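1. sequence and predicted structure are below.
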Amino acid sequence: MTGQLTREAVVDAALQVLEDRGLEGLSTRAVADSLGVRMNTVLWHVKTKARMLELMADAVVGEIGYADLPSPPRQRARELAHRYRRALLAHRDGAALVTGTYPAEPHTLRFADRFVDALLGAGADEEQAAWTGWTVIYFLLGLVQEEQAAPDQLDDRLARAVDASTHPALHRVAAHMGRDTFEDRFTFGLEALLARLPE
């Protein structure tokens, strides 16, 4: 069976298990069951669960397209960040999957290279380009992870928990913290980070 099964097929099956069960329900055994093979067969292709997660994370980043990117570097960096966010959101627990993995794999390296190239093109020096790239990715992963985990009744929870007399400052800004504000929060944070690039 190992000769008939490919690593790509195992990763595809793992992504489907992620969609069906979420990250907590993902295991090499669950992937093996979905493929109708023994767990050792899955491990022969991916070695460990940690390695499987790296390959899955790289596959998610591999869904980012690079056609029709804007020519101006700052706009290109902005668009790449938007596409990265959409790739994470396209998968259940996508941000939680990618967080904590460091795959030096083709898709991840390609995205990082394109993003850093845009930052360098916008006038950042090498250190600023590297650190801005990391900071944008950290921000994206954290925000999208919160967005994907946020309960549907988040707005109601906030309204009940934030009292004007006990939490006056939070009460004033509560309207800007609900579930439907993630897109605006993403744009605000991204623009704040890109604003540090040279003009």
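-> Cool, the structure landed.
2. can we go C-alpha only for contacts and neighbour counts from here?
-> Noted.
3. how many other residues sit next to Val60?
-> Val60 has 23 neighbouring residues, counting by other Cα atoms under 10 Å.
4. again with the one 4 residues further on
-> Applying the criterion other Cα under 10 Å, we find 20 residues in the vicinity of Ile64.
5. here's the one I want to compare it with:
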Amino acid sequence: MARKKQNSEYESLDQSKIIQTAIDLINKDGLKKLSMRNVANALNTSAASLYWHIENKYELLQLLSEQISKNISFPDSSKEWYEQLIELGNEFRQALLSIRDSVEIMTETVPMTPDRLQLIENIYRILINAGFRSEDVPATASLFNNYVLSFVRDEMIQVQIAKIQGLEVNEAFEQARNMFQSLPVSKYPSLVELADYSVSINSDKQFEFGLQVLLDGLNKRLQQ
């Protein structure tokens, strides 16, 4: 971990301040523009002072992934395994949605911090207790993890596309729906017919539908 020094400039900082400032910058400008220098400027200090608390940008990303994991509550272990995964999936999604580019933060760092490891541990334990074979647990957990991450990535892309167009997300969806409905029926009959369903503004229902399909498949495998 980064070094510490008895100095008023360094003591005025701590990791929690640095992490929150980094989150604020990411939510404003995106992960690509995040740098130790930008964080230092936002804190009205020097980049060198940050290095007494955080060694480098990669450690900062690790701490951000840990912060995301801290915001995830775990379900009651007495519930059925699929109910636990539905709850955990929703918790995971909401934690990711709280920070812009959170999916990149999670995928570009190795899980090695306590709360992030605890997230994996809980998913593994749910699957083990459900009766999944030990050799299948890591792959099954990965499927669950990847579904949540990919869904949130798509949600965030939709938000950014709408922002570029100067629209709210609902407005962008409505615009897309109108585009589908205006297509020539002779060439795209299915797209026109299903326009209302193809462009949905209810991301919560879409997420739970996909998660339920995944869990139904896993349950079928569990029964074999």
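-> Looks like it came in fine. Just so it is clear, the structure is predicted and the values come from calculations on it, not from any experiment.
6. other SSEs contacting the longest helix seen in the first structure?
-> Criterion DSSP state H: the longest helix present in the first structure is helix 126-149. Judged by 3 or more Cα pairs under 8 Å, 6 or more residues apart in numbering; DSSP states H and E, helix 126-149 of the first structure is in contact with helix 73-89, helix 94-98, helix 106-121, helix 182-194.
7. matching residues in the second structure for that helix?
-> Aligned using TM-score structural alignment, helix 126-149 of the first structure spans residues 134-157 in the second structure.
8. helix/strand/coil for the nearest residue in space to Pro103 of the first structure that is not next to it in sequence?
-> Once flanking residues are discounted, Pro103 of the first structure sits nearest to Glu54: 5.3 Å by Cα to Cα, 6 or more residues apart in numbering. Judged by DSSP: H, G, I helix; E, B strand; the rest coil, the three-state class of Glu54 of the first structure is helix.
9. so Glu54 of the first structure sits right up against Pro106, yeah?
-> No - between Glu54 of the first structure and Pro106 there is no contact under Cα atoms under 8 Å: 11.5 Å.
10. ok, how many other residues are close to Arg85 of the first structure?
-> Neighbourhood size, Arg85 of the first structure [other Cα under 10 Å]: 22.
11. map it onto the second structure.
-> Per TM-score structural alignment, Arg85 of the first structure is aligned with Arg93.
12. distance of the residue nearest to Gly133 of the first structure when sequence neighbours are not counted relative to Leu97 of the first structure?
-> In this structure, Gly133 of the first structure finds its nearest non-sequential neighbour in Val116, 6.2 Å apart by Cα to Cα, 6+ apart. Applying Cα to Cα, to the nearest Å, the value for Val116 of the first structure to Leu97 of the first structure is 22 Å.
13. now Glu199 of the first structure
-> For Glu199 of the first structure, the distance to Leu97 of the first structure - Cα to Cα - is 35 Å.
14. neighbour count winner among these two?
-> Remark: of Glu199 of the first structure and Leu97, Leu97 carries more neighbours, 21 against 8, as counted by other Cα under 10 Å.
15. hang on, the more buried one packs against Met52?
-> No - if you go by Cα under 8 Å, Leu97 of the first structure and Met52 don't touch, sitting 10.5 Å apart.
16. spatially central residue in the second structure, please.
-> Most central in the second structure under Cα atoms, centre = their mean is Leu96, positioned 3.0 Å from the mean C-alpha point.
17. tell me the contacts of it?
-> Leu96 of the second structure makes contacts with Ile68, Ser102, Val103, Val152, as judged by Cα atoms under 8 Å, 6 or more residues apart in numbering.
18. report how many residues lie close to the second one.
-> The burial count assigned to Ser102 of the second structure is 26, neighbours taken as other Cα under 10 Å.
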